[in-house]
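Trainee: generate coordinates for the sequence data below:
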Amino acid sequence: MLRDLQDLLRKKLGDGLVVDDFKTEKLLPPGENYASTIIKVDAVVRRNEKADKEVLHAIAKMAPPSVYGREMYQSPLTFRKEIGVYEHILEAYKQLELESGFKEDETFDIGPKYYGSRLSLDPNAEFDDDAAILLENLMVRGYSCGVRSVGYDLDKTKLILKSLARFHALGIALKWKKPEEFEKLKIFMKPVDLKLDGSMMNSLKYMVEKIATDSVIGKYASKIYALNFEDLFDTLMAEPEEPWGTIVHYDFWVNNVMLHVDENSKPDDVKFVDFQMYMYLSPMRDLIFFLFTSLDGDARKDIDELIDFYYESFLAVLARMECDVTKFPREVLDKHLIEDARLELLHCLIMMKILTLDVDGEDKTNPSGILEYGGNELYVIRLREIMLYYVEKGWL
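Mentor: Below is the predicted model of the structure:
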């Protein structure tokens, strides 16, 4: 239940704001969001007592309903991280661009409008049921996510990658131009405490067995067996090699990107959502994860060209921000691709389960059951694609 909406909105929209009425309902079906409860909020508001009424369309991100879910997704930390993006990091990027000569309407407007947040109504509580992050409901303006089991086509993928490159490059530009400010922002980049527990290990073992017994990729199972899962897991959050380190989303897949299309059904704008996992890593981590989880079948045929496109977009932003692009040679990017692809392999393989789940069928998920899910035919097809590409590129 969303309580005291007026007080929450006043933090961002001013003390004079009046909420005359509001209604809420669940925004997403079960199985479409795992780390929070998301509700739609339609509020009748006035900017002050004498102002005309207007309707505010928002969504409220609230804590998972179960204690298990809050512990699994480390809600007190992830909520603070997401608040940090809207209140500090995206604002820092905007200010940096303005100081670099960008006009207001040229700045990087990559997130939904932020209407306020809280961790509790109790000033003595760290986090409880009243925690909420209030954001613009982008769907009202025509934005939508792709179908997770299908992914984005080539045109949409290019628009997304151009924005992802800008997101990464602005982090590097801020680090170079305002190092003291960037260091202060690192408090929000604290990684979640990922653990290779029994459920995770069993899930990984199951995937290896699935690969080993497959008629197409079984012959490559030895390459997976050669990976030390414990060592890989221990290096997932290792500091990136400089100067490539930047703020990465680290949960960058089809459900966390929303697109707007014009009257000709051509994509013309993109928004990123769910900034709960971001941290300071190599930008290749986001790139690889997105390319292997969020493209449709035709776009996945052009992964090599899309990597080139991302790199060119990345350099273009750095150049406009007057950063030394010679510090980012292509041969070093290719080296990072190999290293980061190995780190992201487990991430991608586990994500394949979520991508191929049938949220309306018998494999509807819950926080405790995601890792135990056995997979379906589409899951096997996607496993094959990833493995064959990795083998072709020598990433295993």
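Trainee: for the rest of this, base every contact and every neighbour count on C-alpha atoms.
Mentor: OK.
Trainee: buried ones in stretch 119-139?
Mentor: Within stretch 119-139, the residues scored as buried using 16 or more other Cα atoms under 10 Å are 119, 121, 127-128, 130-138.
Trainee: correct me, but Y143 touches L259?
Mentor: Yes - using Cα atoms under 8 Å, Y143 is in contact with L259, at 5.0 Å.
Trainee: looking at this, D21 is in a strand?
Mentor: Yes - counting by DSSP: H, G, I helix; E, B strand; the rest coil, D21 is part of a strand.
Trainee: ok, back up a step: the buried residues of stretch 119-139 in strands, which ones?
Mentor: Using DSSP state E, the members of the buried residues of stretch 119-139 that fall in strands are 132-136.
Trainee: another one to check against the first:
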Amino acid sequence: MDEMQTALPVKELHNLLQETLGPKMTIKSVVWKPLTNPGENYGSLIYGIDATIARNNTTEVLNLVVKIPPPTEYLIDLFNSPISFWKELIFYKKIVPEFTKLQMESGIDPDKLVQFPLYYGGRLGLTDPNVFDEQAAIVLQNLIPKGYSVRDRLLGLDLEHTQLAIEELAKLHAVTIGLKLKDSEFFKYSVMPALVHVANDTTMETVRDMLRQVHDTLKELPEAKPYINRINKTLRYDYEVDYRLSKPSEPWGTMVHGDYWSNNMLFKYAENSHPISIKIIDFQLGYYGSGAKDLIFFLLSSVQDELLNNSLEDMLDYYYKSFINSLTSLKVDTEKFTREGFDEEVKKSAPLKFGQCIGMTNVIHSVRGVVKNMEDVGKDVNFSAIGNNIRVQKKLLHILQIFDKNQWLID
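Mentor: Below is the predicted model of the structure:
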């Protein structure tokens, strides 16, 4: 996409940057471009901005990513943008610094920290920075010039990418638990409010409509017929045990990312093309729950089918060992975090993620170029239909086989 020379979509960018760079910082020039294609992200508009700034008698170029709300009232309601933007703003502004502080005080090697894009500034609205409007904004470091990139969602992750993603997820869950145990007051009054669920009535109705349509697709597939009764029971259980209301078993409660799949992670590569680093992005949907929920959705949504078939148990084991190692590095007593307890969390969490696993398949495996622009999305949009193709049907059947093999469907 070409860099744009027209008016910057984000108003008063200088005020946003001055939050962290100081009041004497000035912007000399900017160039910008959209960073997401149609269908890659509906929850926000995302721009890449290269800003030439001056401060302390020096000039430098900042590579930035700026997120602002989606362009239609329907999408703002669907993603509950007033809440989701507030959650992500609090995450970067208040919670990430405490994550970093805890890890540094624990003596963890800086190269081993769970790390996030640098935060430069944010607001809920232009008129009042604490009241949501269409100019809500979060300004972060653009990781692409640093060598990071998103893996092609249609390829699936191989073993190297998968292990990096699992290890980083385990670190995120562990550092959340570490903060909960070591600074319970901050966790209770600053972290937990930011882990409120974003789902509203519009969100839940859209999700259930997606599931109804995927359910109808499965009913028409001959290969799915042996599973239909258990599919029905598992989806009914998913409906009845609303994930917004279900409570995690302690001490396993942590920050669930809520949307941990390959589009929400960026990888950096060595000269030999092997992935060596990862950063997690998009923290608008986080909630308090069992980390096993993130793990199940990640594995079923993002990992290559052959790897799932041959190494699922190995990947569960890899997560558990990484999680325990991370807790140990934070000097957290791991006695209560037994392997038996983890296996129970996986067993309880999997049926509750079945709906997300099959519901998101159409989106994740949609063919490029068939999805509407965000400006054209209204209540009539059919998210399930955008990817209903042979590839999607094959993936749905594979998810069923994995759930069946591991006894994750409700009998």
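Trainee: what are the ranges of the strands in the stretch 1-150 of the second structure?
Mentor: For the stretch 1-150 of the second structure, the strands defined by DSSP state E, counting those that start in this stretch cover 26-34, 45-55, 58-68, 119-123, 137-141, 148-149.
Trainee: these: which one's closest to P275 of the second structure?
Mentor: Proximity to P275 of the second structure (Cα to Cα) singles out strand 148-149 among these, at 9.7 Å.
Trainee: now the strands of the stretch 1-150 of the second structure as TSV including distance to D209 of the second structure?
Mentor: Listed next are the strands of the stretch 1-150 of the second structure as TSV, based on distance: least, Cα to Cα, whole Å:
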stretch	distance to D209 of the second structure
strand 26-34	30
strand 45-55	24
strand 58-68	27
strand 119-123	33
strand 137-141	30
strand 148-149	33
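Trainee: just give me the match in the second structure for S313 of the first structure.
Mentor: Using TM-score structural alignment, the partner of S313 of the first structure in the second structure is S322.
Trainee: isn't its match right next to A170, touching?
Mentor: Yes - S322 of the second structure lies in contact with A170 (Cα under 8 Å); the separation is 5.9 Å.
Trainee: neighbour count: the two, which is higher?
Mentor: A direct count of neighbours by other Cα atoms under 10 Å for S322 of the second structure and A170 places A170 higher, at 27 against 20.
Trainee: please identify which helix or strand holds that one.
Mentor: A170 of the second structure is part of helix 159-182, with elements assigned from DSSP states H and E.
Trainee: who does that helix touch, helix- and strand-wise?
Mentor: helix 96-105, strand 253-256, strand 275-280, helix 291-302, helix 305-329 (3 or more Cα pairs under 8 Å, 6 or more residues apart in numbering; DSSP states H and E).
Trainee: JSON lines for these, including distance to P23 of the second structure?
Mentor: Output for those, formatted as JSON lines (distance: least, Cα to Cα, whole Å):
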{"stretch": "helix 96-105", "distance to P23 of the second structure": "21"}
{"stretch": "strand 253-256", "distance to P23 of the second structure": "34"}
{"stretch": "strand 275-280", "distance to P23 of the second structure": "30"}
{"stretch": "helix 291-302", "distance to P23 of the second structure": "40"}
{"stretch": "helix 305-329", "distance to P23 of the second structure": "38"}
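Trainee: of the ones you listed, which is nearest Q163 of the second structure?
Mentor: With Cα to Cα as the measure, helix 305-329 is the member of those nearest Q163 of the second structure (7.5 Å).
Trainee: what does that closest one contact?
Mentor: With contacts defined as Cα atoms under 8 Å, 6 or more residues apart in numbering, helix 305-329 of the second structure is touched by 106-108, 156, 158-159, 163, 166-167, 170-171, 173-175, 178, 299-300, 333-334, 337, 339, 342, 398, 402.
Trainee: sweet, I'm off.
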